[in-house]
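J.: Pasting a predicted model and its sequence here:
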Amino acid sequence: MAEERLQKVIAQSGLTSRRKAEQLIVEGKVKVNNQIVTTLGTKVGPQDEIEVDGVPLEKEAPVYYMLYKPRGVISSVKDDKGRKTVLDFFPEVEERIYPIGRLDYDSSGLILLTNDGEFANLLMHPSHGVEKVYVAKLRGIPSKEELAQLRKGVKSDKDLLKAVRYKILSVDRKKNSMLLELTLIEGKNRHVRRMMEALGYPVQKLKRERYGNLTLDGLVPGETRALTPKEVKQIRNKAT
C-alpha cells in the first residue's frame, strides 16, 4: 500500500475532517511513531503508528456500503430508545461503519454507510453538488405556480429550502394526491417534508431513489450491498 498524506489518513479514519486534521497537525497534537509532526503533507504508510491528541489511530481499510432503508429505522449507529438502526442490517461487517447523512425515521430509500471520514465529508458538503433524488407522495395537488416556487426556495423556520429540479410523476384527483420527483443538492434536516409542508402539501410517503450515480436497482427494503470500486470512484469524482 502506497504512502499517503497524514491528514488524509486521519480523515479517512472517520475521526475528523481533513481540514480539522490539518489544524491538529499544525497545533502539534499529532504524533507519528511517537514523534510530534507539525508539517502538513507528511507521508505515512500502513506500518506507521499515529496518535491524535494522545489516542492511537485505528487504521481500517475503507469500506463502502449501500442500504435500502425501510421506513421505521433510525439513520444512526445507535438509538437510546432501542429502535432499529441502519447498523442492524450489517451484522457481518466488522469495520466501524456509520451512515453518510440521514434519512428520517418515516422515510425509506438509499443510504450509504462507510468508515471513510473523508469520503463522508465530501458527499455531505452541499458545495460539492452531489444530487439526491426523492419521490414524494403529497396530500393535495399543488399548482404549476406553487411547484415553480420549489426552485426559487421555500422558507421554513430560518432555512430557505430548494429543489434543483422537480418532475410530476402522477396525479390522482380522486384521492387528491400527487407523486412528485424532487432533486436536491443540499440536504437540510427533513428538507423535503418541511419544504412541502411550507407550501401546504404534506408528504405522506418519501423515498430516496438515487444518490449521485447510485440507485436502488436490484435491492428490496432491508437489503444491502457493497459498492464496487468503480462506483466509489465515480461518486467521488462527482463530488470533487
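T.: In hand now; what should we look at?
J.: Only C-alpha atoms from now on, for both contacts and neighbour counts.
T.: Noted.
J.: Just the element for the residue of the chain positioned farthest from its centre, please.
T.: Largest separation from the mean C-alpha position in the chain: residue 174, at 36.5 Å (C-alpha atoms, centre = their mean). Under the assignment given by DSSP states H and E, residue 174 is not contained in any helix or strand.
J.: same thing with residue 181?
T.: Here residue 181, judged by DSSP H and E, is contained in strand 177-184.
J.: For that strand, name the packing helices and strands.
T.: strand 132-139, strand 165-172 (3 or more C-alpha pairs under 8 Å, 6 or more residues apart in numbering; DSSP states H and E).
J.: need the helices for this protein, in chain order.
T.: All helices of the chain, identified by DSSP state H, fall at 6-12, 18-26, 117-124, 144-152, 191-199, 229-238.
J.: just to revisit the earlier point, contacts for the strand holding residue 181, please.
T.: Strand 177-184 is contacted from outside by 131-141, 162-172, using C-alpha atoms under 8 Å, 6 or more residues apart in numbering.
J.: Could you find the closest non-adjacent residue to residue 18?
T.: Nearest residue to residue 18 in three dimensions, chain neighbours excluded: residue 11, at 4.9 Å (C-alpha to C-alpha, 6 or more residues apart in numbering).
J.: Just the buried ones from the contacts of strand 177-184, in PyMOL syntax?
T.: In PyMOL, a selection of the buried entries from the contacts of strand 177-184 looks like this (16 or more other C-alpha atoms under 10 Å):
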select buried, resi 131+132+133+134+135+136+137+138+139+140+141+162+163+166+171
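J.: what sits against the nearest residue to residue 90 once chain neighbours are set aside?
T.: Nearest non-adjacent residue to residue 90, counting by C-alpha to C-alpha, 6+ apart: residue 224, 7.9 Å away. Taking C-alpha under 8 Å, 6+ apart, we find residue 224 in contact with 65, 66, 67, 68, 89, 90.
J.: try it against this one:
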Amino acid sequence: MERLQKVIAHAGIASRRKAEELILNGRVKVNGKTIKELGTKVSTTDKIEVDEVPVVQEEKKYFLLYKPRGVISAVSDDKGRKVVTDFFPNIEERIYPVGRLDYDTSGLLILTNDGEFSNLLTHPRYGVKKVYIAKVKGIPAKEALKKLERGIHLEDGKTAPAKVNLTSLDKRKGTAIIEVTLHEGRNRQVRRMLEAIGHPVMKLKREQYGSLNLHGLNAGESRELTLHEVKHLRTLAQTGKIGHI
C-alpha cells in the first residue's frame, strides 16, 4: 500500500505537491469514489483516475547493480556526471537507488520503484547489514580495530558496534585490506571510521547488502532481483534479524 499522491506522482501525472492539490480539489477517484483525504493509501489493484483519466501504476521493479567508482548514486546530476540509472537505459519504470554509495566507492547497490520496500531497507530501525572491503594506508594495530568494533566517536555521534577483520596486509607497500560489517548508514561512515583511527581509505567496495552479494557480476553489470530475494529481504527487515552482526 502506498499513499495516493505518491502513486500519482510516480505515474508522472504531477509532482507530489500538485498531486495533493488534485486530491484536495476532488479531481481524483479510487475505484469510482472521489477521494479528498491525503492520507488515503492504495494498492496496485485499485483503479485510480485523475480528471476521469485512468492512472497506470508502474509494475514494481527491483535491481541489483555493481556500481563502479566514479558514478553518482542518483537519477540525475547537474554537473553532467554519470549516474546509476544510466546503466538501465531500457527500463521504462522510474527506478531510483536505495540509499547511496559515494562517488568514489564501488559495490552493491539496489534500485527500485517500490517506495515502501526502499523505506524498509533504509530506515535506521531495521539496520540492514552491509559488508565493506577497504584498502587502507598503513597497517592498523589490533587495539585500533577493537575501537571500531566497540564503537568510535565521530562528529555526528558514536557509531554502533561493528565487526572488523584485518584480512591481509602488505608490509612493503604499507597497506592493509580490512573487512567492515555494520548496520548503520551514515554519510561516508566507513571512510570516516577508518580515518578516525589514522588509516585513511584508498579504495572502498560494498560487497554485501543484507542477504545479497555481487557474485557473478562485474563493475557496471546488473541483474533483476528474484521474488524470493525481495521477499527474504523484506521479511528479515521486518523481523529485525537483518542487522545482526
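T.: Nice, I can see it. Everything numeric here is computed off the predicted structure, so don't read it as measured data.
J.: ok, back up a step: wait, isn't the residue nearest to residue 18 of the first structure in contact with residue 116?
T.: Yes. Assessed by C-alpha atoms under 8 Å, residue 11 of the first structure is found in contact with residue 116 at 7.3 Å.
J.: Can you check which residues contact both of the two?
T.: Going by C-alpha under 8 Å, 6+ apart, no residue sits against residue 11 of the first structure while also sitting against residue 116.
J.: Test my guess that residue 51 of the first structure contacts residue 32.
T.: Yes. Using C-alpha under 8 Å, residue 51 of the first structure is in contact with residue 32, at 6.5 Å.
J.: higher neighbour count, these two?
T.: Between residue 51 of the first structure and residue 32, residue 51 has the larger neighbour count (other C-alpha atoms under 10 Å), namely 19 against 16.
J.: tell me the contacts of the more buried one?
T.: Residue 51 of the first structure touches 30, 31, 32, 34, 57, counting by C-alpha under 8 Å, 6+ apart.
J.: Against residue 55 of the first structure, how distant is the residue lying closest to it once chain neighbours are set aside?
T.: In space, residue 51 of the first structure comes closest to residue 31 once its chain neighbours are excluded; the distance is 5.0 Å by C-alpha to C-alpha, 6+ apart. Distance of residue 31 of the first structure to residue 55 of the first structure, computed by C-alpha to C-alpha, to the nearest Å: 10 Å.
J.: More neighbours: which of those two?
T.: More crowded of residue 31 of the first structure and residue 55, by other C-alpha under 10 Å: residue 31, with 19 against 11.
J.: I'd say the more buried one and residue 48 touch.
T.: No. Using C-alpha under 8 Å, residue 31 of the first structure makes no contact with residue 48, being 10.0 Å away.
J.: So what does residue 73 of the second structure match up with in the first structure?
T.: Aligning on TM-score structural alignment places residue 73 of the second structure opposite residue 75 in the first structure.
J.: Distance of its match relative to residue 204 of the first structure?
T.: Residue 75 of the first structure is 19 Å from residue 204 of the first structure, by C-alpha to C-alpha.
J.: Quick one: neighbours of residue 99 of the second structure, just the number.
T.: Neighbours of residue 99 of the second structure using other C-alpha under 10 Å come to 16.
J.: counterpart of it in the first structure?
T.: Per TM-score structural alignment, residue 99 of the second structure is aligned with residue 101.
J.: Give me the nearest residue to that match, chain neighbours excluded.
T.: residue 124 (6.4 Å).
J.: which ones are touching that neighbour?
T.: Contacts here follow C-alpha under 8 Å, 6+ apart; on that basis residue 124 of the first structure touches 100, 101, 187.
J.: What about residue 98 of the second structure, how many residues nearby?
T.: The number of residues near residue 98 of the second structure, taken as other C-alpha under 10 Å, comes to 21.
J.: doesn't residue 111 make contact with it?
T.: Yes. Contact status for residue 98 of the second structure versus residue 111: in contact at 5.6 Å, counting by C-alpha under 8 Å.
J.: give the contact list for the match of residue 73 of the second structure.
T.: So, once contact is read as C-alpha under 8 Å, 6+ apart, residue 75 of the first structure ends up touching 85, 86, 99, 101, 102, 103, 104, 105.
J.: Let's see that with 7 Å instead.
T.: Residue 75 of the first structure makes contact with 85, 86, 99, 102, 103, 104, according to C-alpha atoms under 7 Å, 6 or more residues apart in numbering.
J.: Distance to residue 238 of the first structure and neighbour count added to the residues you listed, as a markdown table?
T.: Shown next, in a markdown table, are those (distance: C-alpha to C-alpha, whole Å; neighbours: other C-alpha atoms under 10 Å):
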| residue | distance to residue 238 of the first structure | neighbour count |
| --- | --- | --- |
| 85 | 28 | 17 |
| 86 | 25 | 22 |
| 99 | 19 | 20 |
| 102 | 20 | 18 |
| 103 | 21 | 25 |
| 104 | 25 | 19 |
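J.: can you tell me which of those are in strands?
T.: Cross-referencing the contacts of residue 75 of the first structure against strands under DSSP state E gives residue 99.
J.: In a markdown table, list the contacts of residue 75 of the first structure along with distance to residue 216 of the first structure.
T.: A markdown table is the format used below for the contacts of residue 75 of the first structure (distance: C-alpha to C-alpha, whole Å):
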| residue | distance to residue 216 of the first structure |
| --- | --- |
| 85 | 19 |
| 86 | 16 |
| 99 | 16 |
| 102 | 16 |
| 103 | 15 |
| 104 | 18 |
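J.: nearest to residue 25 of the first structure, of the contacts of residue 75 of the first structure?
T.: Residue 25 of the first structure has its nearest neighbour among these in residue 99, at 26.7 Å by C-alpha to C-alpha.
J.: can I assume that closest one is in contact with residue 112?
T.: Yes. Counting by C-alpha atoms under 7 Å, residue 99 of the first structure does reach residue 112; the two are 5.8 Å apart.
J.: quick one on the thing from earlier: right, and the helices of the first structure - which one's nearest residue 216 of the first structure?
T.: The closest of those to residue 216 of the first structure is helix 229-238. By C-alpha to C-alpha, the value is 13.1 Å.
J.: Now the residue mapped onto residue 204 of the second structure from the first structure. Nearest residue, chain neighbours left out?
T.: Taking TM-score structural alignment, residue 204 of the second structure has residue 206 as its aligned residue in the first structure. On the basis of C-alpha to C-alpha, 6+ apart, the spatially nearest residue to residue 206 of the first structure that is not a chain neighbour turns out to be residue 136, at 4.6 Å.
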